[in-house]
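> With the sequence up front, the predicted model follows.
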Amino acid sequence: MAGIIHFIQISHTLEWEQLRMKVISLNVGGIKQAVEKGFLDWLKDQDADVVCVQDVRTKSWKLGDAIERPEGWEGYFFDAEQDDFSGTGIYCRKTPKAVMTGLGFELADREGRFMQADFEKVSVASFLMPSGANPAEKKLFLEQFLEFLTKLRRKRREFIICGTWNIAHKTIDLANWQDNQLSIGFRPEERAWMDQVFGPLSFIDAFREVNRDTDQFTFWPNPKLERQRQEGWRLDYQVVGPNLRKNIKDAWIDRSVNFSDHAPIIVEYDL
């Protein structure tokens, strides 16, 4: 039911056996289409601990065991009410202590836009921000999500929020930014909202904390043309609280992956 946060308690729990934790976030643009392009083979080869996926676009009951529980992974999903639309998922190597779905407000929950897996030391969330095709709806979502983030900062546990935030924060995060200052995803009010997240709320852009290179993009509106030219946007993030700043060890984008018009963003943490 939209507007209600749901918890799935996991009876069997496993501790992390290593200090290093590798987390991947990928907007798959429809998981079945991604599978047809080799997503499961790619997933099998990843030495990550958690892989968050967004824009699943399929009801979880339609996935089947091969996609929901591929070898070596346990998958958890939060479906949108509408068919073939939105939705998030989390693949875990180790069984989480609990899985939570929803943010408690309708704009997020009816479209399956947020879920988190709780582990012993940290919670990892998969998140999908509305694109902004409906500016009024996105504005309301930003207001309500900022309230959630404010409450999150008061919690004692640490969070890694992975996903498509659908806003390029700085000029370094967008090619041809001069021509896109009024474009959806780079509007002044959207960037100002990100300033609040990384300013007064003290959240950290994990990627930019350790990687200040230029031309680091995760999304290409016209991937066949713009990937080669490196004319993209960085719309995908891993956002953490200030206590994890010192734990961020490495971050990069894998542009070789072509399952959708997004690329995976990968961050390694030492917990």
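Looks like it came in fine. Because the structure is a prediction, the values reported are computed rather than measured.

> make it CA atoms for all contacts and neighbour counts henceforth
OK.

> The stretch 1-150 of the chain: helices as residue ranges?
Using DSSP state H, counting those that start in this stretch, the helices of the stretch 1-150 of the chain run over residues 31-36, 39-45, 65-68, 106-109, 135-152.

> Columns mean neighbour count and distance to residue 76 on top of the ones you listed, output as JSON lines?
Below are those laid out as JSON lines (neighbours: other C-alpha atoms under 10 Å; distance: least, C-alpha to C-alpha, whole Å):
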{"stretch": "helix 31-36", "mean neighbour count": "17", "distance to residue 76": "13"}
{"stretch": "helix 39-45", "mean neighbour count": "14", "distance to residue 76": "15"}
{"stretch": "helix 65-68", "mean neighbour count": "15", "distance to residue 76": "7"}
{"stretch": "helix 106-109", "mean neighbour count": "21", "distance to residue 76": "15"}
{"stretch": "helix 135-152", "mean neighbour count": "14", "distance to residue 76": "22"}
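
> In JSON lines, list those helices along with distance to residue 208.
Below are the helices of the stretch 1-150 of the chain laid out as JSON lines (distance: least, C-alpha to C-alpha, whole Å):
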{"stretch": "helix 31-36", "distance to residue 208": "27"}
{"stretch": "helix 39-45", "distance to residue 208": "25"}
{"stretch": "helix 65-68", "distance to residue 208": "32"}
{"stretch": "helix 106-109", "distance to residue 208": "26"}
{"stretch": "helix 135-152", "distance to residue 208": "20"}
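
> this is the comparison structure:
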Amino acid sequence: MTLDAPIHSGETVRILTYNLNGIRSALSKGLIEWLSQNPFDILCFQEVKATHDVVDLLPFEALGYKYHWHAAEKKGYSGVATFSKIAPDQVVMGCGIPAYDCEGRILRTDFGDLTLLNCYFPSGTTGEIRQTVKMQFLNDFFNYVQELRKNRPNVVVVGDYNIAHTPIDIHDPVRNKTSSGFLPEEREWLTKWFDSGFVDSYRFKNPGKVEYSWWSFRAGSRSTNKGWRIDYISVSEPFKDRIVAAGHRTDAVHSDHGPVWAEVLL
């Protein structure tokens, strides 16, 4: 697919979502080289931790990408960016809620009848205050998306949700039952999310497979595969039959996360 090419119905598009834990760090660890060998049409990055003007983006342009960037107001924190070889019809920064938009958590791009939301959900691991923020975000985000779907039924929500849904999605569900990211109320929200008309593309295509998308930097968690599946590509129900394939790329080691991908028909 060439840059700014028109979108044709039935065309296959490959989407990658990847929490980089700092785009400059990921670039120093060979991200561009990996992308040059593993091409995708749309890249959705979370936790870029930078504004676009302090990052050398020429290597992405050389690969055929244009970008849209929603940085946090706080330097070195959060932020999302979407790179694509297809020109979006519309770009919307944020969701209209200042508390989240100032942290650079949601970036919307529309491609034909598809609305793509690149999202970085808050983490609650630093304590009760941020856990409360996380739960409020989940409630507000749910309402925002349900309203959006009234006019844009084909919605794909990618990114770091910071929630492992079921015991199969976490290496030690018993010991982590009181850990942020696997709390009952978080898991219940994700169940509500999927019950509301969204499909987990990875689980849809890989019902019983055990793979993770995040490993703590501590105690060699990645080498022993003690991980969590907290990054998702979920699609609204009307779009699910357009999922061709979905999976993880555990070979990519530019972050404490690994990329998640889906191939869909536009």
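Nice, thanks for sending it over. All of these numbers come straight from a predicted model, not from anything done at the bench.

> quick one: which of the helices of the stretch 1-150 of structure 1 is nearest residue 249 of structure 1?
Taking C-alpha to C-alpha, helix 39-45 is the member of the helices of the stretch 1-150 of structure 1 nearest to residue 249 of structure 1, at 21.3 Å.

> corresponding residue for residue 173 of structure 1 in structure 2?
Under the alignment (TM-score structural alignment), residue 173 of structure 1 pairs with residue 169 of structure 2.

> how many neighbours does that match have?
Around residue 169 of structure 2 there are 21 other residues, counting by other C-alpha atoms under 10 Å.

> Count the neighbours of the closest residue to residue 24 of structure 2 other than its chain neighbours for me.
Nearest non-adjacent residue to residue 24 of structure 2, counting by C-alpha to C-alpha, 6 or more residues apart in numbering: residue 55, 6.7 Å away. Residue crowding around residue 55 of structure 2 was assessed by other C-alpha under 10 Å; the count is 12.

> Repeat that for residue 204 of structure 2.
Neighbour tally, residue 204 of structure 2, other C-alpha under 10 Å: 14.

> how about it, what's its match in structure 1?
Taking TM-score structural alignment, residue 204 of structure 2 has residue 209 as its aligned residue in structure 1.

> Please apply the same query to residue 54 of structure 2.
In structure 1, the residue matched to residue 54 of structure 2 (TM-score structural alignment) is residue 62.

> again, but for residue 184 of structure 2
Under the alignment (TM-score structural alignment), residue 184 of structure 2 maps onto residue 188.

> shouldn't its match be in contact with residue 180?
No: with contact defined as C-alpha atoms under 8 Å, residue 188 of structure 1 does not count as touching residue 180 (10.5 Å).

> on that earlier part again, what's the separation between the match of residue 184 of structure 2 and residue 235 of structure 1?
As for residue 188 of structure 1, its distance to residue 235 of structure 1 is 15 Å (criterion: C-alpha to C-alpha, to the nearest Å).

> The two: which is more packed in?
residue 235 (23 against 14).

> Find the nearest non-adjacent residue to the more buried one, please.
Using C-alpha to C-alpha, 6+ apart, the nearest residue to residue 235 of structure 1 is residue 166, at 4.8 Å.

> and that neighbour, what does it touch?
By C-alpha atoms under 8 Å, 6 or more residues apart in numbering, the residues touching residue 166 of structure 1 are 128-132, 185, 235-236.

> For those, pick the one with the most neighbours.
Result: residue 236 is most packed of the contacts of residue 166 of structure 1 (other C-alpha under 10 Å), 28 neighbours.

> Map that residue across to structure 2 for me.
Match for residue 236 of structure 1 (TM-score structural alignment): residue 231.

> right, and its match touches residue 160 too?
Yes: between residue 231 of structure 2 and residue 160 there is a contact under C-alpha under 8 Å: 4.4 Å.

> What residues does the match of residue 236 of structure 1 make contact with?
Contacts here follow C-alpha under 8 Å, 6+ apart; on that basis residue 231 of structure 2 touches 17-18, 158-163, 213-214, 260.

> next one: residue 200 of structure 2
Counting by C-alpha under 8 Å, 6+ apart, residue 200 of structure 2 touches 194, 232-235.

> right, and residue 84 of structure 1 touches residue 60 too?
No: counting by C-alpha under 8 Å, residue 84 of structure 1 stays clear of residue 60, with 10.9 Å between them.

> Neighbour count: the two, which is higher?
residue 60 (20 against 14).

> Do I have it right that that one meets residue 77?
Yes: Residue 60 of structure 1 is within contact range of residue 77, at 6.3 Å (criterion: C-alpha under 8 Å).

> what separates whichever residue in structure 2 pairs up with residue 53 of structure 1 from residue 257 of structure 2, distance-wise?
Matched by TM-score structural alignment, residue 53 of structure 1 corresponds to residue 45 in structure 2. According to C-alpha to C-alpha, residue 45 of structure 2 and residue 257 of structure 2 sit 11 Å apart.

> returning to that earlier point: for the contacts of residue 231 of structure 2, which one is nearest residue 82 of structure 2?
residue 17 (9.1 Å).

> What's that closest one aligned with over in structure 1?
Aligned partner of residue 17 of structure 2 by TM-score structural alignment: residue 25.

> excluding its backbone neighbours, what's nearest its match?
Setting aside the residues directly before and after it, residue 25 of structure 1 is nearest to residue 52 in space (C-alpha to C-alpha, 6+ apart), at 4.7 Å.

> re the thing from before, go through the contacts of residue 200 of structure 2 and say which is closest to residue 84 of structure 2.
residue 233 (16.4 Å).
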